[in-house]
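Participant: Predicted model and sequence below, questions to follow.
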Amino acid sequence: MNVKCLPIKANVTDEKDFESAIAKTVAEFGRIDYTANFAGVGGPHKPISEISVEEWEKVMAVNTTGVFISTKHQLLQMMKQDPIEWEAGRVAVRGSIVNCASVNSIQAMAGTGVYTASKHAVAGLTKAAALEARQYGIRVNSLSPGFILTKIAEPIVKSDPQVFEAWKMFEARQGRTGQPQEIGDAVALLSSNQMSLVNGQNLVVDGGFTVNTTTY
């Protein structure tokens, strides 16, 4: 497979920085067809009554404003691209955007007020963007992972016995440990042109966690 990668470091909370990243990408590849916005932070695990404004703003800046900035500038680029005729008789496309939400975008857990609010916002932003972008042949969807022990999550989970016990319970409700590759596969599926009528949806990838009303 002939694959070319262009690593670019960018701060998703800095609009100018992200604009620059888009420009560098287009300069190298000519266009942007698929994007996945997965920058995020977990936030404090504490009651809303104990959360500071600074803690609130830090989480919202990355999880919500970052997705807004990313989606905005990806749309601006995709909207001016020529549509691609990818299959005879099918609608031409300009691009696909997948935003990272969470199971917390459709439910809540005590002690996750900031994170839950930020992910509900991502799901809502995605729906609005999907309706605005469809006339250009652009799809915008969100993906809600369950409990995936990523390199970011692992030290947090293992450093706090209470969090570790809660995580084990959540994984039991999910059925098994989720793998990062499974989220990547779901992004690839949502991004594919074969999903051409799927727009404004929130694909939950959680092994059945959100439909499991038991604790196992």
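Facilitator: Nice, thanks for sending it over.
Participant: make it CA atoms for all contacts and neighbour counts henceforth
Facilitator: Will do.
Participant: tell me what the host helix or strand of residue 118 is packed against?
Facilitator: In this structure, residue 118 sits in helix 113-133 according to DSSP states H and E. Counting contacts by 3 or more C-alpha pairs under 8 Å, 6 or more residues apart in numbering; DSSP states H and E, helix 113-133 packs against helix 53-60, helix 66-79, strand 95-100, strand 138-145.
Participant: Adding distance to residue 128 and mean neighbour count, write the ones you listed out as TSV.
Facilitator: Output for the helices and strands packed on helix 113-133, formatted as TSV (distance: least, C-alpha to C-alpha, whole Å; neighbours: other C-alpha atoms under 10 Å):
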stretch	distance to residue 128	mean neighbour count
helix 53-60	18	16
helix 66-79	11	20
strand 95-100	13	27
strand 138-145	9	26
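Participant: got the ones you listed as JSON lines, with distance to residue 37 columns?
Facilitator: Compiled in JSON lines, those are given as follows (distance: least, C-alpha to C-alpha, whole Å):
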{"stretch": "helix 53-60", "distance to residue 37": "15"}
{"stretch": "helix 66-79", "distance to residue 37": "6"}
{"stretch": "strand 95-100", "distance to residue 37": "5"}
{"stretch": "strand 138-145", "distance to residue 37": "9"}
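Participant: okay, pairing it with this:
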Amino acid sequence: MSATVSNKHILITGGGSGIGKASALLLGARGALVAVADCQLAQAEDVATQINDAGGRAYALPVDVADPAQVSTMFSAAAERQPIDVVINNAGIDHAPMPMHQVDDAVFLKNVEVNLAGTWYCMKAALAHMLNNGHGQIINVASVAGLRSAPTVSAYSASKHGVIGLTRSAAVEYARMNIRINAVCPSFVDTPMVQGVLAQMDERGKKQIVGANPMKRLGKPEEVAGAVAWLCSDESSFMTGQSVVLDGGMLA
């Protein structure tokens, strides 16, 4: 039996593509009311339509997570429908691989602004909402680059290390308030973002990325979505402050 999320109201940022899209589709298929939020509203609307056409329940919301005002508006709009049970902070960006001394400061700051500050804004809003409701779950999509070294993507890695720090610290702070907070940490997954990185590499570089784990392949968005769905369910009720690694054995 699959982990049930039936009737839970789940908000996911970056839900228009990649891991966010796969998670939204799976959660919708399992009975959740899914709020698909994305800075590309048309993509979010397309995902919501797919869920509704398949017999589920979903709606789309626009948001740039790096803008706290937009985050606040998103949460207000979602909460008007019904209390939010789960928030999945999935929106994120990366940068072109290059030595750290060549990374422009603006690129570093943008990664921090979206990946780390964006998660911070969404967590603050989610926590305020969940404290009022007396329960809730937050799932942050981090990365194996937040758990180990990640040469040539230093800015991205730094932002994801920060997400892990927020996850662990907040999990301990709010454990007694019936709010659970965990992270998922994928390695290279076959998403538009990763394909964008691969497109900038030569064949040798591509082979190194694809073969970076013992399984010698990219992960699938649906494989990460399965872990996200389990974390959304009550089957993970004694789990908080953890980083679930999906990396094909890379860190083993």
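Facilitator: Now that the structure is in, tell me what you want to look at. Model, not experiment: these values are computed from the prediction.
Participant: What would you report as the TM-score here?
Facilitator: TM-score of the superposed chains, computed with TM-score structural alignment, normalised by the length of structure 1, equals 0.86; 198 aligned residues with a C-alpha RMSD of 1.5 Å.
Participant: who's in contact with the residue most central in space within structure 1?
Facilitator: Centroid-nearest residue in structure 1: residue 100, 1.1 Å away (criterion: C-alpha atoms, centre = their mean). Residue 100 of structure 1 makes contact with 36-38, 122, 142-145, according to C-alpha atoms under 8 Å, 6 or more residues apart in numbering.
Participant: cutoff 10 Å now
Facilitator: 36-40, 63-64, 67, 119, 122-123, 126, 141-145, 183, 187, 202-203 (C-alpha atoms under 10 Å, 6 or more residues apart in numbering).
Participant: what do you get for residue 144 of structure 1?
Facilitator: Contacts of residue 144 of structure 1 (C-alpha under 10 Å, 6+ apart): 99-106, 119, 123, 183, 186, 202-206.
Participant: give me that answer again for 7 Å
Facilitator: Neighbouring residues of residue 144 of structure 1 by C-alpha atoms under 7 Å, 6 or more residues apart in numbering: 100-103, 202-205.
Participant: Check residue 150 of structure 2 too.
Facilitator: Contacts of residue 150 of structure 2 (C-alpha under 7 Å, 6+ apart): residue 157.
Participant: So it: helix, strand or coil?
Facilitator: coil (DSSP: H, G, I helix; E, B strand; the rest coil).
Participant: Alignment lookup: it to structure 1.
Facilitator: Using TM-score structural alignment, the partner of residue 150 of structure 2 in structure 1 is residue 109.
Participant: likewise residue 101 of structure 2?
Facilitator: So residue 101 of structure 2 corresponds to residue 49, using TM-score structural alignment.
Participant: Can I take it that that match is in a helix?
Facilitator: Yes - applying three-state DSSP, one finds residue 49 of structure 1 inside a helix.
Participant: Could you list which residues are in contact with it?
Facilitator: By C-alpha under 7 Å, 6+ apart, residue 49 of structure 1 has no neighbours at all.
Participant: Next: residue 8 of structure 1.
Facilitator: residue 21.
Participant: and it, what element?
Facilitator: Here residue 8 of structure 1 is assigned to no helix or strand, by DSSP H and E.
Participant: Next one: the aligned partner of it in structure 2 from residue 109 of structure 2, what distance?
Facilitator: In structure 2, the residue matched to residue 8 of structure 1 (TM-score structural alignment) is residue 61. Remark: distance between residue 61 of structure 2 and residue 109 of structure 2 (C-alpha to C-alpha, to the nearest Å) = 25 Å.
Participant: what's the answer for residue 91 of structure 2, then?
Facilitator: 16 Å.
Participant: In a strand, residue 88 of structure 2, correct?
Facilitator: Yes - judged by three-state DSSP, residue 88 of structure 2 forms part of a strand.
Participant: ok, it - how many residues close by?
Facilitator: 28 (other C-alpha atoms under 10 Å).
Participant: and the aligned partner of it in structure 1, what is it in contact with?
Facilitator: In structure 1, the residue matched to residue 88 of structure 2 (TM-score structural alignment) is residue 36. Neighbouring residues of residue 36 of structure 1 by C-alpha under 7 Å, 6+ apart: 97-99.
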